[in-house]
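In: Okay, predicted coordinates and the sequence, questions at the end:
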Amino acid sequence: MPARRPRRPRRAPACCVRPRASPPRAHGGQTVRLSATRATDVRWPCCSWRSPAVNRVLRTATVGALLLSPVLLTSCSAGQIAQTATQDRDIRGGQADLGDIHLRTATTAYPTNGLYEAGDDARLLVAIANSGPTDDVLTDISGDGFESVEIVDPEADPEATEPTTELTIPAGGNVYVGDGGPAVTLVGLTEELTPGTALQVTMTFENAGEVTLPVLVGTPALDLPRGEGFDFHGEE
């Protein structure tokens, strides 16, 4: 009997062949497809090859982006807290940062008749936080839109009814002016003011220094009674 030929081992499909360390070379007119980061021989479409140099570039770019992210975020926020003293305003009221002193939602109370006329007094509403290790003292409040300021601090003296000239901001604490705490009144407004407009008010602190911030004229509270034109429910 004729000798049987040994059976050849079956070749694995092209997609199962492990890619070589270097890109397959094109022989016999074979085509190699090139992309931005990979080279693929049409004979082995599943076995793409990426250049080690490209890998290094991609890794370097990724690490660089991660390292730069905090810098970019810090620069974006520099307008609010990165400087020694900054001031800004939003829909809730004026705000400012001065060292360890932080002022938020600075407004006046909503005027009784919908506007302040020249000569009226306006109650100041503002939250003051002291993030420092020592107490600071608000020693002066000034501005061009009013004649003077009255400060009454019942916490310093529970029976106090006469105005004082100072307001202590405790270390690591908050003071909510006009919200059940100290009362500050801007006396003798010099011009008519309507909700949404603002006064430029300068506050001076014993340790932190002084900062000027916008104080918005207050808008009506949500729980004020509505007129008939806003009653969409009808009679019940």
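Out: Alright, I've got the coordinates.
In: okay, CA-based contacts and neighbour counts for the rest of this
Out: Fine.
In: next helix or strand past the helix or strand where A61 lies?
Out: If you go by DSSP states H and E, A61 is part of helix 52-76. Beyond helix 52-76 on the C-terminal side, the first helix or strand identified by DSSP H and E is strand 85-90.
In: try this one side by side with the last:
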Amino acid sequence: MTRRLSTLALAAMLLASPATLAFAQDAHSHTAAPAGDVVTVGSLEISGAFTRATLPNAPVGGGFFTIHNTGSEDDRLVSASTPIAKATQIHEMAMEGDVMKMRELDDGLIIPAGETVVLKPGGKHLMMMGLTGTITEGETVPVTLTFEKAGEVTLDLAAAGTAADAPAAGHH
């Protein structure tokens, strides 16, 4: 139980917003211009895909991007996978009082028609668990997303700094 709590605490710190990290660890946020490439699958446009570099032996990492649904019907992100992790889940983080809580979205993430959903540090995100190696700044991490209606698409998450809240400059 202690190991599980420690892993969850580490995951919360890795996925916390840069403002939270700055408060908790006096860390610096590395903000950069959003990535310019847009990946399209069905009526969905995915942009700004990035992850954060991890420390050696870190058990988890996060995946972040923006999804815009240009269609007239809702879609749903139902699953994700990456070869660098044993499991990838769709999560959300929210403050409950003074405590940051994280939970898996068992039914996936709805992408409403005509709207934009942002997966970002401190909010909705992909949780890559059981990392098989370190995510290094400057590299890319392939992630395959499966949507209920649009189908499957693979995109590259640009690895930015450990406290980044956007893709690193020059990564598309």
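Out: All right, it came through fine. Please read all numbers here as calculations on a predicted model, not as lab measurements.
In: in the second structure, what residues pair with the helix holding A61 of the first structure?
Out: Alignment of helix 52-76 of the first structure against the second structure: no match, by TM-score structural alignment.
In: Centroid-nearest residue for the second structure?
Out: G63 (2.2 Å; CA atoms, centre = their mean).
In: That residue - that's part of a strand, no?
Out: Yes. G63 of the second structure forms part of a strand when assessed by DSSP: H, G, I helix; E, B strand; the rest coil.
In: thought M13 of the second structure was touching L21?
Out: Yes. Counting by CA atoms under 8 Å, L21 is a contact partner of M13 of the second structure at 7.1 Å.
In: Please tell me I have it right and the residue nearest to the centre of the second structure contacts G48.
Out: No. Counting by CA under 8 Å, G63 of the second structure sits too far from G48 to count as a contact (10.5 Å).
In: Any idea how far apart the tips of stretch 167-180 of the first structure sit?
Out: 15 Å (CA to CA, to the nearest Å).
In: again, but for stretch 75-88 of the second structure
Out: 19 Å.
In: Provide the aligned range in the first structure for that stretch.
Out: Stretch 75-88 of the second structure corresponds to residues 136-149 in the first structure, going by TM-score structural alignment.
In: Quick one: name whatever helix or strand follows the helix or strand A22 of the second structure falls within.
Out: Per DSSP H and E: A22 of the second structure is located in helix 18-25. Note on helix 18-25 of the second structure: by DSSP H and E, the next helix or strand toward the C-terminus is strand 38-41.
In: That following strand against the first structure, how far on average?
Out: Average distance, strand 38-41 of the second structure versus aligned residues of the first structure after superposition (mean CA distance after the TM-score superposition for the first structure): 1.6 Å.
In: can you list contacts of the very next helix or strand once past that strand?
Out: Sequence-wise, the next helix or strand downstream of strand 38-41 of the second structure (DSSP H and E) is strand 44-52. Residues outside strand 44-52 of the second structure that contact it (CA atoms under 8 Å, 6 or more residues apart in numbering) are 34-40, 61-71, 135, 137, 141, 150, 155-164, 166-168, 172.
In: And strand 44-52 of the second structure, how far out from the chain middle?
Out: 8 Å (CA atoms, centre = their mean, to the nearest Å).
In: What residues sit buried inside it?
Out: L44, E45, I46, S47, G48, A49, F50, T51, R52 (16 or more other CA atoms under 10 Å).
In: Please pull up the equivalent of P56 of the second structure in the first structure.
Out: Aligned partner of P56 of the second structure by TM-score structural alignment: E117.
In: burial measure for that match, as a count.
Out: E117 of the first structure has 16 neighbours, counted by other CA atoms under 10 Å.
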